[in-house]
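Chemist: The sequence and its predicted three-dimensional model are supplied below.
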Amino acid sequence: MQDAPPLIDLYTLPHKAIRAAVAHAAMTVGATDPDGIAEAASAVGEALGELAAHAAHEEEFIDPLLERRLPDAAIEVAEQHRRLGATIDGVLRQRDGALAVAPEQPGAVLGLYRALQRLAAENLLHLDHEETVVMPALWVVTPPHELQELMASFRAAHPDAAALYRRWPAALAATERRLVGVGEASTVPAPERQGPSYPKPRSGAVTSGR
């Protein structure tokens, strides 16, 4: 008897890299003196850039699947994204404010650090929900070939998607790095996020109405 093909997990590997990006930014800000705010602000922009790119990928490929297969889960995920987007926009405003007043107001850096940690906490719960609630439910209701086709479409549309893992290789196990074809060194610059971090819902998308 042949072994069943491995289940296609849409979330875990990119989420590992996203967690690493946000944690790195939080550690950078936490270790920053007021006169080093520019470097800290850049790290925050890079982390939010990773979040924005990932959110755009989910909206383009995973959200339509959720709307077809798990409409209630689609509503919950959309609401979590909405709340995260508002939190991220707040962090961006706080980052810009800290850039404007530090080092004259040293407390601005600490305020940015705490705001980023609150975002990290909210994001961790969101990623865990997608991995431990949404993905297992998708496995139940979605034929394996449909997940395979989704991944093939994603890779065709975004051949550079593995750059996320090249930026954060230490977030993955060695077997996972081999699976996505990356080494151990980070060689790819992260995207810089300036504006709102979560795309607006598509026309006709399922939303909570809240």
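Modeler: Cool, got the structure.
Chemist: Please count neighbours and contacts with C-alpha atoms only from this point.
Modeler: OK.
Chemist: Now Glu176: closest residue in space that isn't a chain neighbour?
Modeler: In space, and not counting its chain neighbours, Glu176 is closest to Leu13: 7.8 Å by CA to CA, 6 or more residues apart in numbering.
Chemist: contacts for the helix or strand that contains the one you found?
Modeler: Using DSSP states H and E, Leu13 maps to helix 12-30. When contacts are defined by CA atoms under 8 Å, 6 or more residues apart in numbering, helix 12-30 is touched by residues 37, 40-41, 43-44, 46-48, 50-51, 54, 109-110, 112-113, 116-117, 120, 124, 127, 131, 164-165, 168-169, 171-172, 176.
Chemist: in that helix, what's buried?
Modeler: Residues 12-26, 28-30 are the ones in helix 12-30 that count as buried (16 or more other CA atoms under 10 Å).
Chemist: now do stretch 169-188
Modeler: Residues of stretch 169-188 classed as buried by neighbour count (16+ other CA under 10 Å): 169-172, 177, 182, 184.
Chemist: ok, and here's another one to check against it:
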Amino acid sequence: MPKIDLYRNVHMGQRARLFTLAIELGTADISHSGAATDQADRCLAMTQELREHADHEDTFIHQLLRERAPEAADALDAEHIRLDAAFTALDERARTLPDTPIEALPDAQHALYLALNEMISAYLAHLHVEETVAMPALWQYASEDELGAVFAAFRASRTPEQARSDLRKMLPALPPAPRAAIVRGVIGAVPDQAGSTLAAVSTTLSPDQRHRLYEDLGVPETWALRENEQV
């Protein structure tokens, strides 16, 4: 049975969405009405999400890490200081973009693009520390039951809609086998709502990913759609 990894899947989802945001910001035509505001809002929403994610880690993971491996926890604390500076710089650039005169928009867009990529660079380094320093320390000093309890506590803190949103952000970035295992567990926990739950969490998958998921679960794609319509 695979070891419990508190970071792997959610970090894969974050990487995929950060890279997508960088590509789409870099290629966006922000000369159209409202486009600059849309791109700025996407950047601000991302930094807000990443700050909330850091709060979740502090609440549910890093207390245990500080108790068992304080040096690893100290390394993460140092990373947070660097990350906060990158988040703030990106937010400042994003907030100024919508009010930029039309003739200055290309340069302002590129400046925001650079700030976003600087933040991504800092964030990738942070993820690397969590995955190669913090998680191995937890595997060494905490039991599987304790790591399982961390997962359970976090899940209990999320509303049903928050939990579905978490899955929609994460599932497209995962390989087929772990994606199917996660969804199998989710729909197995609510057998009376299995079809509607499956339909709800698979909305962000590509057609090929969705087809593979249904195939791995052993259900026809029309099953979840039909069940969802009946709810």
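Modeler: Received the coordinates, thanks. Note that the coordinates shown come from a computational prediction; the quantities given were computed from them, not determined experimentally.
Chemist: I'd like the buried residues of stretch 169-188 of structure 1 written out as TSV, with secondary structure and distance to Glu149 of structure 1 added.
Modeler: Shown next, in TSV, are these (DSSP: H, G, I helix; E, B strand; the rest coil; distance: CA to CA, whole Å):
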residue	secondary structure	distance to Glu149 of structure 1
Pro169	helix	26
Ala170	helix	29
Ala171	helix	26
Leu172	coil	24
Arg177	helix	22
Val182	coil	23
Glu184	coil	29
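Chemist: for those, which one is nearest Val140 of structure 1?
Modeler: Distance to Val140 of structure 1 across the buried residues of stretch 169-188 of structure 1 (CA to CA) is lowest for Leu172, with 26.3 Å.
Chemist: measure Ile30 of structure 2 to Leu18 of structure 2 for me?
Modeler: Here the criterion is CA to CA, to the nearest Å. By it, Ile30 of structure 2 lies 19 Å from Leu18 of structure 2.
Chemist: My error: substitute Ala86 of structure 2 in the last question.
Modeler: For Ala86 of structure 2, the distance to Leu18 of structure 2 - CA to CA - is 14 Å.
Chemist: go on, Leu225 of structure 2?
Modeler: 30 Å.
Chemist: What is the neighbour count of Gly45 of structure 1?
Modeler: For Gly45 of structure 1, the neighbour count with other CA atoms under 10 Å is 22.
Chemist: buried set for the helix or strand containing it?
Modeler: If you go by DSSP H and E, Gly45 of structure 1 is part of helix 37-57. Using 16+ other CA under 10 Å as the test for burial, helix 37-57 of structure 1 gives 37, 40-57.
Chemist: for stretch 6-13 of structure 1, same thing?
Modeler: Going by neighbour count (16+ other CA under 10 Å), the buried part of stretch 6-13 of structure 1 is 10-13.
Chemist: same deal with stretch 153-163 of structure 1?
Modeler: Applying 16+ other CA under 10 Å to stretch 153-163 of structure 1 flags 154, 161-163 as buried.
Chemist: Pull up the distance across that stretch, start to finish.
Modeler: End-to-end distance of stretch 153-163 of structure 1: 17 Å, with CA to CA as the criterion.
Chemist: How about residues contacting it?
Modeler: Applying CA under 8 Å, 6+ apart, the set of residues contacting stretch 153-163 of structure 1 from outside is 61, 180-182, 188.
Chemist: Please enumerate the strands of structure 1.
Modeler: Per DSSP state E, structure 1 carries no strands over any range.
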